[in-house]
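Student: Pasting the sequence and the predicted model now:
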Amino acid sequence: MSTRNTLPEGVISLPAHEAHARHVLDANAWAYFAGGAADEHTLRANPAAWEALALHPRILRPVAGGHTRVSLLGRSLAHPILLAPVAYQRMAHPDGELGSAVAASAQEAGLVLSTQASTPLEAVADAIRSDPDRGPLWFQLYLQHDRGFNIELIRRAEAAGYEALVLTVDAPCSGARDRERAAGFRLPPGISAVNLAGLPPRPARDLAPGRSGLFDDLLHDAPTWNDIAWLQAQTRLPVILKGVLHPEDAREAVRQQVGGLIVSNHGGRTLDTLPTTANALPAVVDAVDGSLPVLVDGGIRRGTDVLKAMALGASAVLIGRPYIFGLANAGALGVAHVIRLLRDELEIAMALCGARTLQQLPNGLLGKPAQPAR
């Protein structure tokens, strides 16, 4: 275990965790965890979009006895905050995914473990599975080129006790991550995607002159809607699609009878100038018309952001970078602190807006910001 397990003095918010982590992480890890695609417009726009939504509180409403509980996939959650899948967490802190999992469990938050975790999926599940108060435990899946390996990975997740598969659908290839390229990003020795050990190499394709290594090679293995049907036939677990922004894709997901959707632009890490998740969420919620849960991630930094997401129809939210910065700062304690801060801020925002529960939010809670006087 690392000695970096004490909360830094003065770190009292998620933005403060980020600012402190900038001095804790080396340039290689900072480029990976903090960077985005291309000019990073989407990376910056995600939090700004939540900030731009104004809360219109109601006063003198009875809020005593309120709570933050929500229901999700047949489970009652103490609050609507989950940890999004983030790869290679041992780059941020030696405790890596185990630290994040223990913190999530202690704070009753859901956890989505990345396919590219730097800790075996079984070890993460073993660390928290028996905790009766933990949140949901889900496994994020990147479909690999070998179907037999995919089935083996699914069986491992099922046997370990994961309760859903979260299929990332918005990254058939990596984004143009200028910050990583400028830093010469590389995985440090001893850190790898351990759950992909044993994956057979991709079959080599002979490319004729002028052919594209992307379109004529790599993208032959990219998933399509046909693979969604195949995946659902291979597992007893609900399949949640992560990376949905367009309402037509949401409607197709309803037709495919998936278990849920996550409105996400991959934290601005794949394609730059995508819609912000705050702006994309309402149309996706309308498209599914209550037929399945819709979660959202991207740019959530305050409890007010969580409340706004719920007011826009989200079933729950996920955070990514904020808890990684907490992990970098203080290991499991830092992750727990991030979750607790966000939940406390959510309760405060609810109380000050006259919202007793997340199921009974006041009408007209969200509106455009007031225009400054001329």
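Tutor: Received it, and whenever you're ready, just let me know what you need.
Student: Every contact and neighbour count from this point should use C-alpha atoms.
Tutor: OK.
Student: Doesn't Y32 lie inside a helix?
Tutor: Yes - under DSSP: H, G, I helix; E, B strand; the rest coil, Y32 falls within a helix.
Student: mind listing what it touches?
Tutor: The contact partners of Y32, taken as Cα atoms under 8 Å, 6 or more residues apart in numbering, are R179, E180, F185.
Student: Give me the neighbour count for P189.
Tutor: Neighbours of P189 under the rule other Cα atoms under 10 Å: 6.
Student: R90 versus that one, what's the distance?
Tutor: Distance from P189 to R90, counting by Cα to Cα, to the nearest Å: 11 Å.
Student: quick one: the helices in this protein?
Tutor: With DSSP state H as the criterion, the chain has helices at 14-24, 27-34, 41-52, 96-106, 121-128, 147-160, 178-183, 225-234, 247-255, 277-288, 303-311, 321-353.
Student: Take this one as well and set it beside the first:
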Amino acid sequence: MTGQPVPTPLREKKPILCIDDIKKVADKKLSEIVREFYNSGSREQVTVHENTSAYRKYRLRPRVLVDVSHADPSTILWNRSITFPLCISPAGLQAMAHPDGELATTRACAARGINMAVSSFANYSVEDIRAASSDIGPIDHAMQLYTLRDRDLQLRMIKRAEAAGCKAIFLTADSAVLGMRYHEHRYDFRSPAGLEYPNIEITSSEMRRTTHEGAATGMTSDAHSWVREVPWLRSVCGMEVWIKGVLTAEDVELAAEYGCDGVVVSNHGGRQLDGVVATIDALPECVKAARGRLRVHVDGGIRTGADVFKALALGAECCWIGRPVIWALAYDGEAGVKKMLDLLYAEFKACMQLTGCNSIADITTASLGIVRSDGPIARL
């Protein structure tokens, strides 16, 4: 046919509408060795994939004709309101994705009104990260910590974090040894030149003398234990003590017995022991075991606002994300992280409104069903 108008796209550049859009851009911008370092998990990567796919078996049960014109997605963490129940996990080596690294991330978090955990392997000091966002808005930080062979270094890290104003220690408990990450071995992955590690007091040249795995293995101790770590942390600092890397009711029970303030249900983004349960599937038994004695948060595989909603419906008080921050940094630095957080905020609030929830307290197991093999959706 002739004389008919030819459709033209509204924009030459595809809009960024979701986390997957950000990831696609980031994957193109990052080198293969860096991209795979961030994206890969351990061994066959069963857990790294199931962390995300496990969310898909849960279905939303919306309530309709509810006035949600004043829906409020905010919540309280460390005695301060945050705009919605999502914070940034302690992901290291952020300056590989963008030169501003953690400085860009903390500024974006302050602008969005949420909190952030600082990795031991951050490329900027905890002091600089805290200071970078001070002129934007209030933000609280946790300091992530491994059990180190050098106890004096570990103590210095704790004291620096507390002096800088951090609210909590996130003791990473799932890393007695480092998981086997095939990609790092195949490429002999080493930290790029020029990246510093001020929190663990290692220079770029010192880090590059060995592989990333070699550096981590040389620093961390496999002699950690509940009786050794938690009482010691309590004795040397006044910050809250959280255990990150819990996947079972038994360990939640121990965390409560040892007086921990909270746990983060986490499998290290699938980068440690491959084949462990997806965090969203481990969450219900951990919440049940906590019995309100300590706070239960979750990370791993969260890619949409609906995922945040599902985690809250299953009992989490707050969610944490890691890889989406890396992708957002690679996409567009601080502006990219802001974009990513704005997308998740909008998705989460819309999910609340479309399910008839006006507050975080309205999100319960009644909001979810689970897919069954015989067809009907089962209520939780």
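Tutor: Structure's in. What do you need? In this text, all values refer to a predicted model and were calculated from it rather than measured experimentally.
Student: Please name whichever of the helices of structure 1 is nearest to P172 of structure 1.
Tutor: Ranking those by proximity to P172 of structure 1 (Cα to Cα) places helix 225-234 first, at 12.8 Å.
Student: That closest one: which residues count as buried?
Tutor: The neighbour-count check on helix 225-234 of structure 1 (16 or more other Cα atoms under 10 Å) flags I228, L231, Q232 as buried.
Student: And the first one, what's its match in structure 2?
Tutor: Which is I228 of structure 1. For I228 of structure 1, the aligned residue in structure 2 is V230 (criterion: TM-score structural alignment).
Student: unless I'm mixing things up, that match is touching A256, no?
Tutor: No - using Cα atoms under 8 Å, V230 of structure 2 makes no contact with A256, being 11.0 Å away.
Student: got the contact list for G322 of structure 2?
Tutor: G322 of structure 2 touches I88, S89, P90, A91, G269, G300, counting by Cα under 8 Å, 6+ apart.
Student: mind checking what the first one lines up with in structure 1?
Tutor: Under the alignment (TM-score structural alignment), I88 of structure 2 pairs with L83 of structure 1.
Student: quick one: that match from E180 of structure 1, how far?
Tutor: Counting by Cα to Cα - L83 of structure 1 and E180 of structure 1 are separated by 23 Å.
Student: Between those two, point out the one with more neighbours.
Tutor: Using other Cα under 10 Å as the criterion, L83 of structure 1 and E180 rank with L83 on top: 26 against 22.
Student: what residues are up against the nearest residue to the more buried one once chain neighbours are set aside?
Tutor: Once flanking residues are discounted, L83 of structure 1 sits nearest to L111: 4.9 Å by Cα to Cα, 6 or more residues apart in numbering. If you count contacts by Cα under 8 Å, 6+ apart, L111 of structure 1 has them with L82, L83, A84, P85, A101, A104, G135, P136, L137, W138.
Student: what two of these are the furthest from one another?
Tutor: Greatest spatial distance in the contacts of L111 of structure 1: P85 and G135, 14.6 Å, computed using Cα to Cα.
Student: Could you find the counterpart of A311 of structure 1 in structure 2?
Tutor: Counting by TM-score structural alignment, A311 of structure 1 lines up with A313 in structure 2.
Student: Report the contact partners of the nearest residue to its match once chain neighbours are set aside.
Tutor: With sequence-adjacent residues excluded and distances taken as Cα to Cα, 6+ apart, A313 of structure 2 is closest to T364, at 4.4 Å. Contact analysis of T364 of structure 2 by Cα under 8 Å, 6+ apart lists L312, A313, L314, G315.
Student: now the lengthiest strand in structure 2 and helix 249-257, what's the angle there?
Tutor: If you go by DSSP state E, structure 2 has its longest strand at strand 240-246. Strand 240-246 of structure 2 and helix 249-257 are oriented at 170 degrees to each other (axes from the mean of the first three to the mean of the last three Cα atoms, to 10 degrees).
Student: how big's the offset between strand 240-246 of structure 2 and structure 1?
Tutor: Superposing on structure 1 places strand 240-246 of structure 2 at an average distance of 0.5 Å from its equivalents, by mean Cα distance after the TM-score superposition for structure 1.
Student: matching residues in structure 1 for that strand?
Tutor: Mapped onto structure 1 using TM-score structural alignment, strand 240-246 of structure 2 covers residues 238-244.
Student: for stretch 170-190 of structure 2, same thing?
Tutor: On the basis of TM-score structural alignment, stretch 170-190 of structure 2 is assigned to residues 166-186 in structure 1.
Student: Figure out the length between the terminal residues of that stretch.
Tutor: From its first residue to its last, stretch 166-186 of structure 1 covers 26 Å (Cα to Cα).
Student: Which positions within that stretch qualify as buried?
Tutor: For stretch 166-186 of structure 1, the neighbour count (16+ other Cα under 10 Å) marks 166-172, 175-180, 185 as buried.
Student: Please consider this matter closed, and thank you.
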